[in-house]
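> Predicted model, plus sequence, below.
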Amino acid sequence: MQILTNPQELTAQCRQWHKDGETIALVPTMGYYHAGHESLMERGRQLGSKLVVSLFVNPTQFGPNEDLDAYPRDHERDAAIARSHGADLLFMPEAGSMYAKDHATWVEVPDMARGLCGASRPIHFRGVCTVVMKLFQLTQADVAVFGQKDWQQQAIIRRMVRDLNVPVRIETQPIVREADGLALSSRNVYMTAEERAQAPQLHKGLELARALARQGERNAGILRDAVLRYWAENLPLGRLDYLSVVDAESLEPLDTLNGRSLMACAVRMGKARLIDNILLED
């Protein structure tokens, strides 16, 4: 496995692979790998003859009071995991090589970024779209793999790719969970033992909403209220950021389930901000 830090060297290698008839699968990450990241790499390995994994804690998607400096990092361990999952190239740039001091160009999908996580993280998806577009440009990847835990992120990236005619196919992988249902996240390490013990109730509340939807409940407000009551009893340490029912593709808020409806949430557990989602119907 090659490890590169220079964007120009990454581009040169990917151009050579394309010239040789190879197909490139890209897995963009911020590192501190867990089984969810591993599933993305495994899928990428299946989809391309060459697998590029990027590891970059992207500063432009963090707000002023967020955890950029504290974000967990273990690059040596991450490199070993990427190698063991068949990565041909691990791209680990420094921020200065990705953003010039006078960087002034941004990519964003503002309508889809206003709600859900974007409401409390107003610059987040602008940073995500910009860095992902940079990675698409640098690698000219044929396919890129993202996880469904960040549903809003992958929906926005799909729209960006469609609107700008980017020649890359977007693949998504299901959420990988702990045995008790908690969605895997690098930020789970922020939780105390007591917070971690309650955290699985986050997903159980979403499962309650799906069960009610399958029993025939169509009113999004009623479903939302049922989850909030459940969390009030079973997740007392949680502080609600949002709980919304939206169209799974457009992310538009829904009053009534529409055939492909998504319930998405963010809840703060101490220093950790947990996100999760569930398709209420598909």
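Structure received.
> hey, let's count contacts and neighbours off CA atoms from now on
OK.
> any idea how far residue 185 lies from residue 30?
11 Å (Cα to Cα, to the nearest Å).
> what about those two, which has more around it?
Legend: neighbour count by other Cα atoms under 10 Å for residue 185 and residue 30, higher for residue 185 (21 against 17).
> where do the strands sit along this structure?
2-4, 24-29, 50-55, 89-91, 143-147, 169-173, 238-247, 261-269, 272-279 (DSSP state E).
> I'd like these as a markdown table, with distance to residue 127 and mean neighbour count appended.
Conversion of those to a markdown table gives the following (distance: least, Cα to Cα, whole Å; neighbours: other Cα atoms under 10 Å):
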| stretch | distance to residue 127 | mean neighbour count |
| --- | --- | --- |
| strand 2-4 | 22 | 16 |
| strand 24-29 | 13 | 25 |
| strand 50-55 | 15 | 26 |
| strand 89-91 | 18 | 22 |
| strand 143-147 | 16 | 23 |
| strand 169-173 | 18 | 16 |
| strand 238-247 | 20 | 20 |
| strand 261-269 | 19 | 22 |
| strand 272-279 | 18 | 21 |
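> could you pull out the helices for the stretch 151-282 of the chain?
Secondary structure of the stretch 151-282 of the chain (DSSP state H, counting those that start in this stretch): helices at 151-163, 193-198, 201-214, 220-234.
> Reformat these as TSV; add mean neighbour count and distance to residue 240.
Compiled in TSV, the helices of the stretch 151-282 of the chain are given as follows (neighbours: other Cα atoms under 10 Å; distance: least, Cα to Cα, whole Å):
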stretch	mean neighbour count	distance to residue 240
helix 151-163	18	18
helix 193-198	14	14
helix 201-214	20	10
helix 220-234	17	9
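> Put this next to the first one:
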Amino acid sequence: MEIFKEIASLKAFLKQFRQPGDSIGFVPTMGALHAGHLALVEASRKENTLTVCSIFVNPTQFNNPGDLAKYPNTLQHDVELLKKVGCDVLFCPTQTEMYPHQDHIRFDFGFLDKILEGEFRPGHFSGVGLVVSKLLNIVAPQRAYFGQKDFQQTMIVRKLVADLNLDVELKLVPIMREPDGLAMSSRNARLSADQRINALVFYKGLQKAKTLLLAGEEFENVKVEVKQFCESQPEIKLEYLALADSTNLSLIKSVTPQSILLIAGYAGEVRLIDNLMMNDEN
């Protein structure tokens, strides 16, 4: 696996993979890799000549400086994991390499960055839009791979790609879960043993909401019931439970074939998100 820390050297290396018939697959991450990230790399390897993974903890998408400071850094372990799954190239730039001068660019994604994560993390998606724009420009892949767990982020990137006429195909890979159902997340490493057990209530809350909705319960009543269900566990605080149209993320009140349930909350000081497609068999 080739490892690059500088934009110029990465671009120079990738030139040899710009030939007719070649394709580059790209997996952007912030490190602290787990099986969910590796599934993205494996999906890319099946469809492309070359797979590039980036590891960069992007400061502009953290609205909470404390959250940024506590974000796990496991670069050496990440390198070993990427080698094992056959990743071809790792790009792990410094903050100075990605932001050589003060950034003044801001993105506005309309209602998409004002709801759900956008409501509770103001400025977050502007930072996501900026770093993804930079990375897609640097790597110039034919395909980019994102995990379903960050569903709203993927919708933001989809709008970014459409509005800027970027020539890249976005691929959404299903959520990877622990055996008990907890969505895999780099943040899970910060949970205590008890918090790790209690955090499973978010996935169970999604399943409960799905069952109630399919039984004909009104969504407003479902929200109340799921909030009580989740917060019955120690150190759990629910921020939101939402029902949305998965094609455009507009919030809805009744189930459709394209509905998705999204949830977010805290286990102690660790903020977690999850989602569940209403047509998912799980």
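Nice, thanks for sending it over. Since the model is a prediction, treat every value here as computed from it, not as a measurement.
> hang on, the earlier thing: can I get the helices of the stretch 151-282 of structure 1 in JSON lines with distance to residue 97 of structure 1?
As requested, these are exported to JSON lines (distance: least, Cα to Cα, whole Å):
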{"stretch": "helix 151-163", "distance to residue 97 of structure 1": "23"}
{"stretch": "helix 193-198", "distance to residue 97 of structure 1": "37"}
{"stretch": "helix 201-214", "distance to residue 97 of structure 1": "39"}
{"stretch": "helix 220-234", "distance to residue 97 of structure 1": "44"}
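> Nearest to residue 70 of structure 1, out of the ones you listed?
Comparing the helices of the stretch 151-282 of structure 1 by their distance to residue 70 of structure 1 (Cα to Cα), the top pick is helix 193-198, with 18.8 Å.
> so how far is that closest one from its chain's centroid?
Its chain's C-alpha centre and that of helix 193-198 of structure 1 lie 23 Å apart, by Cα atoms, centre = their mean, to the nearest Å.
> do the same with stretch 90-99 of structure 1
Counting by Cα atoms, centre = their mean, stretch 90-99 of structure 1 comes out at 19 Å from the chain centroid.
> ok, residue 233 of structure 2 to residue 35 of structure 2 distance?
27 Å.
> same check, this time on residue 177 of structure 2
9 Å.
> end-to-end on stretch 101-110 of structure 1?
24 Å.
> rewinding a little: find residues that contact each of residue 177 and residue 35 of structure 2.
Common contacts of residue 177 of structure 2 and residue 35, defined by Cα atoms under 8 Å, 6 or more residues apart in numbering, comprise residue 184.
> that older thread, would TSV of the strands of structure 1 with distance to residue 13 of structure 1 be doable?
Below are those laid out as TSV (distance: least, Cα to Cα, whole Å):
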stretch	distance to residue 13 of structure 1
strand 2-4	10
strand 24-29	11
strand 50-55	10
strand 89-91	9
strand 143-147	17
strand 169-173	20
strand 238-247	40
strand 261-269	39
strand 272-279	36
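> Let me know which of those is the nearest to residue 128 of structure 1.
Residue 128 of structure 1 lies closest, by Cα to Cα, to one member of the strands of structure 1: strand 24-29, at 10.4 Å.
> once aligned to structure 2, how far is that closest one on average?
Averaged over the aligned pairs, strand 24-29 of structure 1 sits 0.2 Å from structure 2 after superposition, using mean Cα distance after the TM-score superposition for structure 1.
> And the contacts of that strand?
In contact with strand 24-29 of structure 1 (Cα under 8 Å, 6+ apart) are residues 14, 17-18, 37, 40-41, 44-45, 47-57, 132, 135, 139-146.
> Tell me which of the strands of structure 1 lies nearest to residue 181 of structure 1.
strand 272-279 (10.5 Å).
> and that closest one, which stretch of structure 2?
Here strand 272-279 of structure 1 aligns to structure 2 at residues 270-277, judged by TM-score structural alignment.
> From residue 32 of structure 1, how far out is the residue nearest to the spatial centre of structure 1?
Centrality entry for structure 1: nearest residue to the mean C-alpha point is residue 150, 3.4 Å, by Cα atoms, centre = their mean. Going from residue 150 of structure 1 to residue 32 of structure 1 by Cα to Cα gives 16 Å.
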